[in-house]
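**Student:** can't give you the sequence, but here's the structure:
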């Protein structure tokens, strides 16, 4: 007899029974259901179960927060329900039938970037660390940095660029690989395609931006510029999807006996040619336009308004899953202007939502059961993962969520008005300061304090009235 048989039976009943389950899987802390009719699931009754720490619907999936015991609970549930569990990828595919076209596009974009996030985060931390030891003049009365007085740290600074360059300059390789992986086509072809976009024989994208004239491939009747697309996001995305569809087409028309030869040849060569003639220039133009518009919005006389709206609205974006689209904008800003002022606001939003939870911990300091959810959620938000805070606490009560949005908005206005820039995407929340450019660290710290104090105070004041404490 499993440990969670009783709770599993209750959950099955409140979720609409076996017949209402199209697919079920689990992740690190949550049960993920694709339901035939989501209206049959009783959120109120489910959230009364002692093991359940909250529920929410995202990307077409009804998700039940269980916590670290989710794997054991999942095994008991599928035994009680008599259903077969599926992988997260299969559940995601099934869930897309419940999503709008825009949601499906955003979900696909998120799934492309998700496998890249660990590398991008470590890359951001590396660049941030290099800033601290290489750019901040701590020594000899503020005249020298650590690398200027220590050969060891100078060597470390130089060595770490090897990793930073691999992550950010060669990002198109990761993107084209991730697209082929997600779409179920040949991943090595995706890697090769990405390499052709950043090959050393091409003129570096940064050199092109500075005005250098690129060499050309001369075909006699036409010439193609030999331009690299280092750190460019949109050209890689466009090229990746062209490769996928050309491979699928080639596989359909090719006899099975020679498909090993025909399919890669007919998919890869045309894609590389199209990428350098059409997709690269067009993608670069689109990316430059997006980054220019966003950067202009952030640096204009109305930048404070843009920041206030973005800071206020980012947490709701997390709920819908649309927040993943900011990754592409951040990466494009990094490539175009040498940093991003968008990502610091994301880190501040994480902090603000965590601070609202911190206030709820204080308000419920005598409620041990509530603290089992709120304390881990607060820590998680302060480290950049806000879903437990949002779905487990803040949305449950409502007013902490709004307080966090207000605090994020105010902090965002301070950040943008002070021209705070990050070198790259990094770990969100409080550790996010490591990714901030040295000259901006002081004002970012001020914005962090605001993101902590404003939501905390608002939540306490409103909570004492709402909860009648």
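**Tutor:** Okay, I see it. Everything numeric here is computed off the predicted structure, so don't read it as measured data.

**Student:** Could you use CA atoms for every contact and neighbour count after this?
**Tutor:** OK.

**Student:** which residues sit in contact with residue 456?
**Tutor:** By CA atoms under 8 Å, 6 or more residues apart in numbering, residue 456 lies in contact with 355, 356, 357, 358, 359, 403.

**Student:** what helix or strand does the second one sit in?
**Tutor:** To tie it back to what came earlier, the one meant is residue 356. Using DSSP states H and E, residue 356 sits in helix 343-363.

**Student:** Show me what that helix is packed against.
**Tutor:** Identification of packing neighbours for helix 343-363 by 3 or more CA pairs under 8 Å, 6 or more residues apart in numbering; DSSP states H and E yields helix 303-320, helix 368-382, helix 387-389, helix 399-417, helix 441-466.

**Student:** Reformat the ones you listed as TSV; add distance to residue 71.
**Tutor:** Output for these, formatted as TSV (distance: least, CA to CA, whole Å):
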stretch	distance to residue 71
helix 303-320	24
helix 368-382	18
helix 387-389	17
helix 399-417	29
helix 441-466	34
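
**Student:** what about versus this one:
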């Protein structure tokens, strides 16, 4: 008998049987089900299985946390159920039938930015390192930077900008490519569209404000400003979706034997024209408006309140999937301001959730079975991946989740009140300090201490209160 055969049989029964499974796949730690009728799943019985560490529903998928042996469990489940698994992409497509319009919109947004995160992480680390060697006066009694006294490091500083510029200034290329990939359209057209938004022929977006004269394309009857959209997120998103929609619809009416010639031309040329005349200017204003509102909310006299609410509410946003909206806002802030004060709060929320789990490890230190879930969850949380910690431990007991939210809110208030800014997004949890601008690293380190200590102490205190209350109810 296979290792997980019994639990696999029970899980099949508790999710509503084979006929209730539209699709099933797995990721690094979780089984992912798309259920025809999600309400048929008996969550209590599923969470009672020995192999199961917790459950949650996200993006239209019912997810069952198994742990590091999920691939073995998945194989046993597929054998027992007599069904074929599907790819993650197929499962996502099937899951969209269980999602509302808003959920589908957020899922699409997440799928656009997810492939870009590795580059953004690298870019953030590069910018942080360049700031340390090029901006902080560490040598000659605090009067000179490393770059000023070393030709080698001056060369490194200059060379690394080649990568940093490629990642951030040319971000629209990545966005339009990602949209074309997600929409199943011609990816090279998406890349070319992105290049037309950041071409050296255009006035660089960073130079628009100080330009005495903006160059134009003169068509005689009309003029179009030659403005680039370096680091701009929303213009690239709007243009990318327009290209994909045009290509898909044009392909439907053009005969196959001429489609290779006609479809790219009729898709790309109108999109580039509309992007520079309509979508680009509109997207720029929308993005600038979002940046203005968020930045001013965080730097106003009520910034502490905004920070407290965001720090407290970010973890629940992760549960709903709404947290994916912050990627676009962060990137827009980076493009407009050269950094983001939103991302540091996200990293602190990761740390706070991990610290609540750390407290639960201490509280239940004699429970070997729970440690199999809590220790890996704590480690992954401190590295920026919070779902195993939240769904496997903190939401299971509730009070650690609330303690983490409280600690996150306090740390966020300190972060915003001190003006902490990150170079980039992508580096979460404890490594998040590497993405912070050097002049704010010490302050952020203090915020990290708060995000570790407050949830830990609160979780331990609440567990003792709960134990006293439980004991009193038994005696009563």
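**Tutor:** That came through fine. This is a predicted model, so every value here is computed, not measured.

**Student:** from the helices and strands packed on helix 343-363 of the first structure, which stretch is densest packed?
**Tutor:** Counting by mean count of other CA atoms under 10 Å, helix 399-417 has the highest mean neighbour count of these, with a mean of 27.

**Student:** how far does that helix sit from the chain's center?
**Tutor:** 20 Å (CA atoms, centre = their mean, to the nearest Å).

**Student:** Over to stretch 283-292 of the second structure?
**Tutor:** The chain centre lies 20 Å from the centre of stretch 283-292 of the second structure; the measure is CA atoms, centre = their mean.

**Student:** Then stretch 178-191 of the second structure?
**Tutor:** Distance of stretch 178-191 of the second structure from its chain centroid, counting by CA atoms, centre = their mean, is 21 Å.

**Student:** With stretch 207-216 of the second structure instead?
**Tutor:** 34 Å.

**Student:** Without its sequence neighbours, what residue ends up closest to the spatially most central residue of the first structure?
**Tutor:** Taking CA atoms, centre = their mean, the centroid of the first structure lies closest to residue 324, which sits 4.7 Å from it. Distances taken as CA to CA, 6 or more residues apart in numbering put residue 110 closest to residue 324 of the first structure, at 5.3 Å, once the chain neighbours are dropped.

**Student:** quick check, nearest of the contacts of residue 456 of the first structure to residue 7 of the first structure?
**Tutor:** residue 357 (26.8 Å; CA to CA).

**Student:** Near that closest one, how many residues? Count them for me, please.
**Tutor:** The tally of other residues near residue 357 of the first structure (other CA atoms under 10 Å) stands at 31.

**Student:** Next, the contact list for the residue nearest to it when sequence neighbours are not counted, please.
**Tutor:** Closest residue in space to residue 357 of the first structure, ignoring its immediate chain neighbours: residue 378 at 5.6 Å, by CA to CA, 6+ apart. Residues in contact with residue 378 of the first structure (CA under 8 Å, 6+ apart) are 354, 355, 357, 358, 389.

**Student:** go on, residue 444 of the first structure?
**Tutor:** Residues near residue 444 of the first structure by CA under 8 Å, 6+ apart: 344, 415, 420, 433, 436.

**Student:** who wins for neighbours among these?
**Tutor:** residue 436 (32 neighbours).

**Student:** Would you mind confirming that it makes contact with residue 343?
**Tutor:** No - in this structure, residue 436 of the first structure is not within contact of residue 343 by CA atoms under 8 Å, at 9.4 Å.

**Student:** Please enumerate the shared neighbours of these two.
**Tutor:** Listed as contacting both residue 436 of the first structure and residue 343 by CA under 8 Å, 6+ apart are 422, 424.

**Student:** rewinding a little: to residue 65 of the first structure, which of the helices and strands packed on helix 343-363 of the first structure lies closest?
**Tutor:** Closest of those to residue 65 of the first structure is helix 387-389, at 8.0 Å (criterion: CA to CA).
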